[in-house]
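Peer 1: below is the structure, and that's it, no one-letter string:
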């Protein structure tokens, strides 16, 4: 995984668990759409 993206996700998790959760779900949707 991209280190920059991981850093952003971790920052969002610290700042707002809800926003982090939404971004994580969207990222999973993107990954599965690419597969």
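Peer 2: It's in. The structure displayed is predicted, hence computed values, not measured ones.
Peer 1: make it CA atoms for all contacts and neighbour counts henceforth
Peer 2: Will do.
Peer 1: once you drop chain neighbours, what's closest to the most centrally placed residue in the chain?
Peer 2: The centre of the chain sits closest to residue 24, judged by C-alpha atoms, centre = their mean, with a distance of 3.5 Å. Distances taken as C-alpha to C-alpha, 6 or more residues apart in numbering place residue 9 nearest to residue 24, at 7.7 Å, with adjacent residues excluded.
Peer 1: what about the longest helix in the chain?
Peer 2: helix 17-34 (DSSP state H).
Peer 1: list the buried residues of it.
Peer 2: For helix 17-34, burial by neighbour count (16 or more other C-alpha atoms under 10 Å) applies to 20, 23.
Peer 1: for comparison:
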């Protein structure tokens, strides 16, 4: 179960690395605003 999560996380990281920097920055801002709201 834990190994499956690691594989999933690895796939997400690879997907993010393929995206353009603008999208990464945008997602980072969205995630941070959600974290700060909690």
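Peer 2: Happy to help now that I have it. All of these numbers come straight from a predicted model, not from anything done at the bench.
Peer 1: helix or strand for the residue nearest to residue 24 of the first structure, which one?
Peer 2: For residue 9 of the first structure, the host element (DSSP states H and E) is helix 3-15.
Peer 1: which residue lines up with residue 23 of the second structure in the first structure?
Peer 2: When the first structure is aligned by TM-score structural alignment, residue 23 of the second structure is paired with residue 19.
Peer 1: could you check how far the closest residue to that match other than its chain neighbours is from residue 33 of the first structure?
Peer 2: Counting by C-alpha to C-alpha, 6+ apart, residue 19 of the first structure lies nearest to residue 12, which is 6.5 Å off, once chain neighbours are set aside. Separation of residue 12 of the first structure from residue 33 of the first structure (C-alpha to C-alpha, to the nearest Å) stands at 23 Å.
Peer 1: the longest helix of the first structure - contacts with which helices or strands?
Peer 2: Packed against helix 17-34 of the first structure, as judged by 3 or more C-alpha pairs under 8 Å, 6 or more residues apart in numbering; DSSP states H and E, are the following elements: helix 3-15.
Peer 1: who's in contact with the helix it packs on?
Peer 2: 19, 20, 21, 23, 24 (C-alpha atoms under 8 Å, 6 or more residues apart in numbering).
Peer 1: 6 Å instead?
Peer 2: residue 20 (C-alpha atoms under 6 Å, 6 or more residues apart in numbering).
Peer 1: next, the angle from it to helix 17-34.
Peer 2: Interaxial angle of helix 3-15 of the first structure relative to helix 17-34 (axes from the mean of the first three to the mean of the last three C-alpha atoms, to 10 degrees): 150 degrees.
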